[in-house]
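1. Provided below for reference: sequence and predicted model.
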Amino acid sequence: MNEKKIETFLSHDGKKAHSHGAVVPPIYQNSLFTMKDWDDIDKAFDDRTNNYIYSRGNNPSAKIVEDKLATICGGDSAKLFASGMGAVSAVMLSCIQKGSHVITVKNIYGPANNLLQSYFKPKFDIEITYISGTDIAEFENAIQPNTSLIYLESPSSVVLSLQDIEAVARLAKKHQIKTAIDNTWASPIFQKPLKFGIDFEIHSCSKYIGGHSDVVAGAVIGDKADMESLFTKEFELFGAKIAPFEAWLLLRSLRTLKIRMDQHQKSGLAVADFLENHPKIAKVNFPGLKSFPQYELAKKQMSGTTGLISFQLKTADLDKAKSFFNGLELFQIGVSWGGHESLIYAPAISYLKELNEDQFKGLGISLGDMRISVGLESAEDLINDLSQSLSKI
């Protein structure tokens, strides 16, 4: 980054001026790239990962974003996917084979868990060990001779529990096991898993990286060897490539990523503090609070916190939970997060459709659990909205 601050690096789109002095790069909305002669295209095929041949492989609109993500994450290269699950699927496929064993944490993203349980397990006869992930001994005790992947999500879904990323990476390398982490919650601004030794960093770019709730995309970042293998196999062959326009939207978003994340952090802390001190809230899960059980670990491996918070109402009465949920005016109801707008979602809505009662209880959540994404509105206005709705229960 030539010693430049991250916000400066993200605000510029390359060393060379674009055509006609355009301050914003054009969208390369083309399916293929032509060559001058036989030798030219022959040479391009010898290095498909670094040449423009066909947009299912590389496209200039995507490449600008990929290079920026690789730089800010501390990786050698990155690939954009059509969705976060496209990225998750590619990484898992690259790390498992028939009969593999996977270690993961209990509270990973629901569709990622469904992919392991409902697809890979019956299709490839893999074994899966779920752990809380809060103690490195859990990982060590779970390792088997056929363990090929340790899949992390830190902070994890719903409960926002952390894993000691550096310790897990060190253990995995000792046993020659690949590691991957969903780093969407912290974003590349506040957590750098690759620098701790993780092999694959995954993002749902639909969240903070996109930030405007107008694009669905995913990204994988890693070292040269891993990413070249991922490119020629799971990326090219499965075809989950991003469209040029979506890549261009992500480039737009990267310019303000640092500024947005600073505001999400500031407002998120204010809202979390309000909730923690409210008499109708039983518990707040947020790594930025000093009361959070893993606060010291959060400070060690993250440089900041964001705007995604989960909390538990002091009631498991469904009618009261609905009253609070429906009574909010500024928090819109929606499943995603990380955009400019504030959102609320109750994990029970989807988890009860995907899990039986025992599995639901095993996740440590209840009907009174809520998840909010603090957007870019005034924190004071958001707190007032939460206050008026909490008064209804």
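-> Perfect, I can see it now. Numbers count the residues shown, from 1 in each chain.

2. all contacts plus neighbour counts: C-alpha atoms, from now on.
-> OK.

3. ok, residues contacting the host helix or strand of residue 137?
-> Assigned by DSSP states H and E, residue 137 belongs to helix 136-142. The contact list for helix 136-142, computed with CA atoms under 8 Å, 6 or more residues apart in numbering, reads 103, 129, 131-133, 164, 167-168, 171.

4. Return the set of buried residues in it.
-> Of all the residues in helix 136-142, those buried under the rule 16 or more other CA atoms under 10 Å are 139, 142.

5. Stretch 318-335 too?
-> Across stretch 318-335, burial judged by 16+ other CA under 10 Å covers 320-321, 324-325, 327-328, 330-333.

6. Could you find the closest non-adjacent residue to the residue nearest the centre of the chain?
-> By CA atoms, centre = their mean, the chain has its centre lying nearest to residue 184, at 2.1 Å. For residue 184, ignoring the flanking residues on the chain, the nearest one in space by CA to CA, 6 or more residues apart in numbering is residue 203 at 4.8 Å.

7. then this one, side by side with the first:
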Amino acid sequence: MKFGTKAVHAGVTPDPSTGAIMTPIYQTSTYVQESPAKHKGYAYARGTNPTRNALQQSIAALENGQYGICFSSGMGATDAVIKLLNPGDEVITSNDLYGGSYRMFKRVFEKYGIKFHFIDLTQADNIRSVLNDRTRLLWIETPTNPLMNIVDIQACVAIARERKLIVAVDNTFASPYLQNPLDLGADIVMHSVTKYLSGHSDVVMGALVMNDEKLYQELFFLMNSCGAVPGPQDSFLVLRGIKTLHLRMERHCLNGRKIAEYLKAHPKIGKIYWPGFTDHPNHAVAKKQMRDFGGMLSFTLKDDSLDKAIKLMESVELFSLAESLGGVESLINHPASMTHASIPPAERVKSGLVDSLIRLSIGVEDAEDLIADLDQALAKV
């Protein structure tokens, strides 16, 4: 089944009692049982809910996975993966990582005896420099947030298999439309469903997808035991959003390319980070493992001034200054003070995330209007 058909139909069947084509919102906390020894598979809504089940099946299908589990946020999903580990275990991850993930790893889990190595994963062989007998998990983010670095998933998996590590991939920036990490050998795919899967800036949710039944049972146990579960209303909204995921992603990619090319040609722009350019360090890897290059990009001004970067962000009219990404509307973001503020300044700069960096989430508006907005804003700096 092609992706667009899966987006519309996967996980969704007409309601058996009414024939409703849209999955009903099962707004209930508990389920009446026929007897203590016999029930219909639903007991308490923290564990299972029919609306959420339909969504989990849909997301799993989009990632070519067997099992999906939804959580109340992307961080809730990430939290469950780290809880697979024990004190003394070690994790290898990127030095260019979403600030919320960094904060959780460093400030929550390190005090429980889990050690994290933050390294440059754009060269897979770097993994060997910190790999040891205590390593249990490789956490990959690609493209990375916000520098759009590309990690070769297959190359990293090949090294991880030598030590039987769990490989988890944060696929939020790419979405399953552009990239399917399970097909490249990963064990777990994580999504901040809040972003492209939902697509309308009205839901906070996370998801994990996997093929291994034992891994699924362990993660389901953690979800049910720890309780970071989404409600049926949010599950319904994401099911609705997924039906247009392929259409939205086509437009995000088209607009992203146009705006990246516009910025690259602008005399006031310094560096631009977008994997679709042939001079991007890992463009060949992006071309191999992604179907297109997405609607996320970052840049700095040639006059690398924080004051001018702030002036630009204050001057846009169609772009909204806000955290998050992946919605139909275009957003402009200042990672150093917003999404990545929890990372110490020295660590940010070491990975290339300077204070003047600007991140764009390109929406589905007319690209010409977005370019005109950037043009008038750049004229003021």
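-> That came in fine, so what should we check first? These figures come from a predicted structure and were not determined experimentally.

8. So after superposing, what's the score?
-> Comparison of the two superposed chains (TM-score structural alignment, normalised by the length of the second structure) gives a TM-score of 0.96, and 379 aligned residues with a CA RMSD of 1.5 Å.

9. rewinding a little: so how much does the helix holding residue 137 of the first structure differ from the second structure once superposed?
-> Compared with the second structure after fitting, helix 136-142 of the first structure deviates on average by 1.3 Å (mean CA distance after the TM-score superposition for the first structure).

10. now that helix: how far from the chain's centre is it?
-> Here helix 136-142 of the first structure is found 24 Å from its chain centre; the criterion is CA atoms, centre = their mean, to the nearest Å.

11. which residues of the second structure does it align to?
-> Helix 136-142 of the first structure corresponds to residues 124-130 in the second structure, going by TM-score structural alignment.

12. re earlier: would you point out the most distant pair within the buried residues of stretch 318-335 of the first structure?
-> Using CA to CA, the pair of those lying farthest apart is 320 and 330, separated by 19.0 Å.

13. Quick check: the aligned residue for residue 283 of the first structure in the second structure?
-> Counting by TM-score structural alignment, the partner of residue 283 of the first structure is residue 271.

14. give me the element that match is part of.
-> Once you assign secondary structure using DSSP H and E, residue 271 of the second structure falls within strand 269-273.

15. now the helices for the stretch 151-300 of the first structure?
-> Applying DSSP state H, counting those that start in this stretch to the stretch 151-300 of the first structure gives helices spanning 165-174, 187-190, 224-230, 236-238, 244-254, 257-276, 295-301.

16. Minimum distance to residue 343 of the first structure: which of those helices has it?
-> helix 257-276 (12.5 Å).

17. What are the buried residues along that closest one?
-> Buried-residue list, helix 257-276 of the first structure, by 16+ other CA under 10 Å: 257-258, 260-276.

18. Give me the contacts around that helix.
-> If you take CA under 8 Å, 6+ apart as the criterion, helix 257-276 of the first structure is touched by 6-7, 10, 189, 208-209, 211, 281, 283-284, 286, 288-289, 304-309, 311, 374-376, 378-379, 382-383.

19. Those residues in strands, which ones?
-> Using DSSP state E, 281, 283-284, 308-309, 311 are the members of the contacts of helix 257-276 of the first structure that sit in strands.

20. Of the residues you listed, which is the most crowded?
-> Neighbour counts for those peak at residue 308, which has 27 neighbours (criterion: other CA atoms under 10 Å).

21. Not counting its neighbours along the chain, what's nearest that one?
-> Among residues not flanking residue 308 of the first structure along the chain, residue 373 sits closest, at 4.5 Å (CA to CA, 6+ apart).

22. List the residues that contact the counterpart of that neighbour in the second structure.
-> Per TM-score structural alignment, the equivalent position to residue 373 of the first structure in the second structure is residue 361. Neighbouring residues of residue 361 of the second structure by CA under 8 Å, 6+ apart: 295-297, 325-327, 330-332.
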